[in-house]
Structures are given as C-alpha cells and as structure tokens.
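*Asks:* Predicted coordinates and the sequence they were generated for:
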Amino acid sequence: MTRFSANLGFLWTDRPLPDAIRAAAVAGFDAVECHWPYDLPVGDLRRALDETGLPMLSLNTRRGDVESGENGLAALPGRRTEARAAVDEALDHAEALGAAAVHVMAGASSGTAAEAAFVETLLYACDRAAGAGRIILIEPLNRFDAPGYFLNTTAQAAELIERIGAPNLRLMFDCYHVGRTEGDVSGRLQALMPMVGHIQFAAVPDRGPPDHGTVDYGTLFREIAALGWDRPLGAEYRPTGPTDDTLEWMARLR
C-alpha cells in the first residue's frame, strides 16, 4: 500500500502548524513535512508529532529576504555566512523534530561563482548532517514557478550529486517540477532512483490535487512501488478549497 506524507507548506495552511499536523493525522496521512517552521516554538511542534505519532520527514532551509524575492541562500555568492547559518538552523530543528532530511535551498542565481558557492554550502551541510545520520536534499525547481532559480533540471542536480560525492546528498524528486520542466516523469524517475532521497507530487501543470492533469499518478505510484520505494510520498499540491475537501484521491491512489 502506498503511503503519503502531507506537505504542510501547502496543506492546512489556514491553521497553526501544530494543528495542521493533527489534521494530517486525522485525514490518514502517514507522515508530514514542512517548509519553514522557524517562527513557532519547536516544543509545540514536537508535542503535536508525539501526540499523533507522525514522523516529520523533512524541512527547508530559510529563503533569506523573501520581500526582496530571495528563494534560498546556498548558491548566492558572497552569502556564505548566512547560508551556513541557515543550514545550522535547519539541522538544529531537524534534530529537535526528528526529521530525517533537510532541503538546502539554492536561491536565484547563475554562473560559476554561484555554482562554487552552492557546492561549498552543500559540502558543509553534508558534513554537519552526517554525524546525526541525516540526509541533505537538493531540488530542481521549474522556471515558471521559480524564475532564475539556480537548480532547475534533474540532470544538473545529478551532476552535482555525483561530483560532490557525499553519501548523504540526495535528490528531492518533485514530479510536478519535473513534469513542468522536463516531461517524461516516469523515465526520469527510473533513471535517477539510485540518488533519490524523497519524492513529491502534484498535478501537472496546475499543481492541484493529483486526480487530474498530464501525469497519471495511479500508474506512476505503481511504478514507484515496483522500483522498491517504500517510503511515504510527499503530497505538495495547492488545494482547490479547504484541504479536507480535496483528499478523495488518497483512497484511490493508495
């Protein structure tokens, strides 16, 4: 049976994060993940996880100055201190919440200096995470939703993972982003599965619930299971109304 993780960056955003965790448990999710939990008391989140028994799979590093359009710090030249501080903060929260992974956000940048900054930050993050047995995730974002983002294809991510060579550096394979940018979601996933650390999904191209669009998730989830993947898949879609009213897909796609 396919298991699912609720991405609380998109689901139940109308309530505080601890209550969103509780709502995910009531709805039947097997795990949760979040984006930026840093403005809430970590103890409140830990209590909600303990009450529900849901594991927290992953969280993101901070984006930086969101009002000025920043979307991550790790690949921004000249921002080494802030990028490392964001990694430290995320790993500290992961420790407190029992999260197995941290997604290091690259940011909007390009060029050799940006790549060098990203590699340096990832090496630092992987070294820090290794002692606690945690993995570091990198995720290509599509150019429509995240224009200018440094990491935008799975080929680029795969090359960086292979070059850095850290055993705990893995690919966050988001079926939605891959579908928007590259197509052939099934083929790309099969080719990259050895380096995948987490899988997320949403309808392509509108990022709605996975019950429509160009990706047949019933077929794709069966293919994923056949590849030996048995961890929860991350539901990172934009609800078309109250989250509880958009969950009919869960029973059908399990």
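*Replies:* Everything's here; your move.

*Asks:* CA atoms for contacts and neighbours, from now on please.
*Replies:* Fine.

*Asks:* How about the contacts made by A27?
*Replies:* D244 (CA atoms under 8 Å, 6 or more residues apart in numbering).

*Asks:* what's the distance between H212 and E248?
*Replies:* The gap separating H212 from E248 is 12 Å, by CA to CA, to the nearest Å.

*Asks:* Included below, for side-by-side comparison, is a second structure:
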Amino acid sequence: MTRFSANLGFLWTDRPLPDAIRAAKAAGFDAVECHWPYDTPASEVKRALVETGLPMLGLNTVRGDVGAGQMGLSALPGRRDDAVSAIEQAVSYADETGTKAVHVMAGISEGAEAEAIFIENLSVACDLAMRRRLTILIEPLNAFDAPGYFLRCTQQAKSLIEHVNAPNLKLMFDCYHVGRTEVDVPTTLNKMMPVIGHVQFAAVPDRGPPDHGDVDYRPIFSQIAGLGWDQPLGAEYKPGGDTDASLGWMVKFR
C-alpha cells in the first residue's frame, strides 16, 4: 500500500503547526513534512509528533528576505555567513524535533560563482547533518513558479550531488516541478532514483490535488513502488480551499 506524507506548508495552513500535525493524523496520513516551522517552538512540534506517532520527514532552510523575492541563500555569492546560519538553524530544529531531512534552498542566482558557493555550503550542511544522522536535500524548482532559481533541472542537481560526494546529500524529486520543466516524469524518475532522498507530488500544471492534470499518478506511484521506494510520498499540493475536502484522491491512490 502506498503511504503518504502531508506537506503542512500547503495543507491545513488555517491552524497552528501542532494542530495541523494532528489533523494529518486524523486524515490518515503516514507522515508529515513542512516548509518553515521556525515560528513554532520545536518543543511544541515534537510534542505533537510524539502524540500522533507521525514522523516529520523534512523542513526547509529559510528563504531570506521574502519581500525582496529571495528563495534561499546558499547559492548567493556574498551571503555565505547568512547561508551557514540558516543551515545551522534548520539542522538544529530538525535535530530537536526528530525531523529526518533538511532541504537547503539555493536561491535566485546563476553562474560559476554561485555554483562554487553552493557547493561550499552544501559541504558544510552535509557535515553538520551527518553528526545528527540527517539527510540534506536539494530540489530543482520550475521556472514558472520560481524564475531564476539556481537549481533548474534534475540533471544539474544530480551533477552537484556527485561533485559534493557526501553520502547524506540527496535529491528532492518533486513530480510537479519535473512535470512542469522536464515533462517526462517516468523516464526522469528512473534515471534519478539512485540519488533520490524524498519524493513529492501535485497535479500538473495547477499544483492542485493529484487526481487530475497532465500527470497520471496511478502508474507513477506503481512505478515508484516497483523501483523499491518504500517511504511515504509527499503530498505538496495546494488544496484550493478546505484541506479535508480535497482528500478524495487518497482513497483512489492507496
């Protein structure tokens, strides 16, 4: 049976994070994940996770100055201290809450200098995370939603993972972003499976619930299982209203 993780960056955003964790449990999810939980004390998140028995699969490093359009700090030349502080914050919060992975956000940048600083920061992140048995994730974002984002495709991410050569650096494979940018999700999934650390999904192209759109997830989920993946898949979609009313897809796809 396919298992699912509720991404609380999009689901149940009308309530505090601990209550969103409880809502995910009540809805039948097998795990949770989030974006930026830092306004909620780690102790409160940990309490809700223990209470529900749900694992927290991942969280993101902060974006930086959101008002200025920043989408991460780790590939920004001249911002190394800020990037390392963000990584330290995320790793510490993950450690306190028992979260399994940290997504290090690259930011809006390009070029050789950006790549060099991103590699440096990823090496720092992997070292810090290794001491706590955490995974570091990187994720390409599509140009429609995140124009100018440093990581643009899975092959670029795979090359960076191979360059850094740390055993705990993996790819966040988001079927939605891949579907928007690289189109052929099944072929790309097969190619990238050796470096994947987490899988997410949403309808393409509207990022809604996964039971409509250009990507048929029933065979995709079967393919993932056939490739030996047994971890919960991240439901990172926009419900377009009440989250509970959007969950009909879970019955179809389990």
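*Replies:* Received, thanks. Please read all numbers here as calculations on a predicted model, not as lab measurements.

*Asks:* TM-score for this pair?
*Replies:* Overlay of the two chains. TM-score (TM-score structural alignment, normalised by the length of the first structure): 0.99; 254 aligned residues with a CA RMSD of 0.6 Å.

*Asks:* more neighbours, H212 and E248 of the first structure?
*Replies:* Higher neighbour count among H212 of the first structure and E248: H212, with 16 against 12, using other CA atoms under 10 Å.

*Asks:* Name the nearest residue to that one, ignoring sequence neighbours.
*Replies:* What sits nearest to H212 of the first structure in space, not counting adjacent residues and going by CA to CA, 6 or more residues apart in numbering, is A203, at 6.2 Å.

*Asks:* Also P210 of the second structure?
*Replies:* A203 is the one closest to P210 of the second structure (CA to CA, 6+ apart), at 4.4 Å.

*Asks:* In contact with that neighbour, which residues?
*Replies:* Contacts of A203 of the second structure were listed using CA under 8 Å, 6+ apart, and they are Y176, P209, P210, D211, H212, G213, D214, V215, Y237.

*Asks:* Next: A83 of the first structure.
*Replies:* A83 of the first structure makes contact with L73, A74, T121, according to CA under 8 Å, 6+ apart.

*Asks:* Help me confirm that it is found in a helix?
*Replies:* Yes - under DSSP: H, G, I helix; E, B strand; the rest coil, A83 of the first structure sits within a helix.

*Asks:* Please verify my assumption that F10 of the second structure contacts G234.
*Replies:* No - using CA atoms under 8 Å, F10 of the second structure makes no contact with G234, being 11.2 Å away.

*Asks:* Of the two, which one has the most company?
*Replies:* More neighbours surround G234 than the other of F10 of the second structure and G234, with 28 against 17 (other CA under 10 Å).

*Asks:* What's the average distance for whichever strand or helix holds I224 of the first structure when superposed on the second structure?
*Replies:* For I224 of the first structure, the host element (DSSP states H and E) is helix 217-226. After superposition onto the second structure, helix 217-226 of the first structure sits on average 0.5 Å from its aligned residues (mean CA distance after the TM-score superposition for the first structure).

*Asks:* can you list the residues that contact that helix?
*Replies:* Against helix 217-226 of the first structure from outside (CA under 8 Å, 6+ apart): T2, S186, P210, D211, L253.

*Asks:* again, but for stretch 63-73 of the first structure
*Replies:* Around stretch 63-73 of the first structure, the neighbours that count as contacts under CA under 8 Å, 6+ apart are T61, R62, R79, E82, A83, A86, V104, M105, A106, G107, A108, Y149.

*Asks:* if I've got this straight, F173 of the first structure is in a helix?
*Replies:* No - F173 of the first structure: not assigned to a helix; according to three-state DSSP it is strand.

*Asks:* which ones are touching the closest residue to it other than its chain neighbours?
*Replies:* Closest residue in space to F173 of the first structure, ignoring its immediate chain neighbours: I199 at 4.8 Å, by CA to CA, 6+ apart. By CA under 8 Å, 6+ apart, the contact list for I199 of the first structure reads M172, F173, D174, C175, L233, G234.

*Asks:* In three-state terms, how would the last one be classified?
*Replies:* I take that to be G234 of the first structure. Going by three-state DSSP: G234 of the first structure is strand.

*Asks:* Isn't it up against T2?
*Replies:* No - if you go by CA under 8 Å, G234 of the first structure and T2 don't touch, sitting 11.1 Å apart.

*Asks:* quick one: the residue nearest to F173 of the first structure is in a strand?
*Replies:* Yes - under three-state DSSP, I199 of the first structure sits within a strand.

*Asks:* aligned partner of T181 of the first structure in the second structure?
*Replies:* Correspondence of T181 of the first structure to the second structure, assessed by TM-score structural alignment: T181.

*Asks:* residue boundaries of the helices in the stretch 1-150 of the second structure?
*Replies:* For the stretch 1-150 of the second structure, applying DSSP state H, counting those that start in this stretch gives helices covering 17-27, 42-52, 80-97, 112-130.
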